[in-house]
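Novice: Predicted model and sequence below, questions to follow.
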Amino acid sequence: MITSDQIRAARALIRWSAEDLAARSGVGLSTIRRMETAEGIPSASGKNLAAVQKALEAAGVLFIQENGEGPGVRLRKNLTLDMFAGSGNAAPEFQRITARDDGLVIVTNPPYPSRKK
């Protein structure tokens, strides 16, 4: 099972808002917020926890289980994630997040790739 700390960290790692996670997982926003404020493993239904985990994993997050140092998250190696991100009333902007083999995470704002006709 994933913890509330892992959910918050995963969302921050891929720069998703709680609203983004709710939309991508199909779980209600108020449920996401309750999950993230819980201590340890959220008391949400197994179905909702699985949906949140699946959505975050599809975006490239790996969940690291307790290994003596505590549970954690990281991005898959050699992963590039293209997305739109914005906050508040600001217009979303295109971002590319790349996790390299050496563990470095790079966030850039390249021009949005156009579709070839």
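Specialist: That came through fine.
Novice: Only C-alpha atoms from now on, for both contacts and neighbour counts.
Specialist: OK.
Novice: from the chain's centre, how far out does stretch 8-18 sit?
Specialist: 4 Å (C-alpha atoms, centre = their mean, to the nearest Å).
Novice: buried stuff in whichever helix or strand residue 30 is part of?
Specialist: Secondary structure assigned from DSSP states H and E places residue 30 in helix 29-37. Under the neighbour-count criterion of 16 or more other C-alpha atoms under 10 Å, helix 29-37 has 29, 31-32, 35-36 buried.
Novice: ok, and here's another one to check against it:
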Amino acid sequence: MITGRQIAAARALLGLTAADLARQVELPLATVEEMEARATACPDDRSEVEVLRTALEKAGITFIDERVTSAAGGPGVRLSVPLSTSHDTDVSGTVQYPEMAKDGPFGAGG
């Protein structure tokens, strides 16, 4: 489950307005605004939630469930590598993250 605040935070991380996101996922702006205004979890049975979640994840958002990464942590979002981005691999198939390699040994972070 994701909350409206997570949707709004994810959108902000991507630099999108609510209108941009609504246009991208082909939903009415009022629907996006209504969902973002929810402080509680959005109902999973609404197809709009799945459409928004899928689009945001493809753009590079990772949704963090409550208390998954920290005993005291609430729900959140993280900007990650977009799902549509492919990673370069070496001949052994090890994923090489350039941002990690610059500060560490070759293969760091992979």
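Specialist: Arrived safely. This is a predicted model, so every value here is computed, not measured.
Novice: Quick check: residue 73 of structure 1 vs residue 82 of structure 1, distance?
Specialist: Distance from residue 73 of structure 1 to residue 82 of structure 1, counting by C-alpha to C-alpha, to the nearest Å: 19 Å.
Novice: Kindly report the same for residue 62 of structure 1.
Specialist: Separation of residue 62 of structure 1 from residue 82 of structure 1 (C-alpha to C-alpha): 17 Å.
Novice: And for residue 25 of structure 1?
Specialist: From residue 25 of structure 1 across to residue 82 of structure 1, the span is 18 Å (C-alpha to C-alpha).
Novice: picking that back up, would you mind getting the average deviation of the helix holding residue 30 of structure 1 from structure 2?
Specialist: Taken over the aligned residues, the distance from helix 29-37 of structure 1 to structure 2 averages 0.6 Å (mean C-alpha distance after the TM-score superposition for structure 1).
Novice: Need the contact partners of that helix.
Specialist: When contacts are defined by C-alpha atoms under 8 Å, 6 or more residues apart in numbering, helix 29-37 of structure 1 is touched by residues 4-5, 7-8, 18-19, 21-22, 42-44.
Novice: List just the nearest of the buried residues of helix 29-37 of structure 1 to residue 54 of structure 1.
Specialist: residue 32 (13.8 Å; C-alpha to C-alpha).
Novice: distance of that closest one from residue 23 of structure 1?
Specialist: Applying C-alpha to C-alpha to residue 32 of structure 1 and residue 23 of structure 1 gives a distance of 10 Å.
Novice: Give me the common contacts of the two.
Specialist: If you check residue 32 of structure 1 and residue 23 against C-alpha under 8 Å, 6+ apart, no residue is contacted by both.
Novice: Quick one: the strands in structure 1, in order.
Specialist: Here structure 1 has its strands, by DSSP state E, at 61-64, 72-75, 79-85, 93-99, 105-108.
Novice: Tell me who's in contact with the closest residue to residue 2 of structure 1 other than its chain neighbours.
Specialist: Of all residues not flanking residue 2 of structure 1 in the chain, residue 41 sits nearest, at 6.2 Å (C-alpha to C-alpha, 6 or more residues apart in numbering). Shown in contact with residue 41 of structure 1 (C-alpha under 8 Å, 6+ apart): 1-4.
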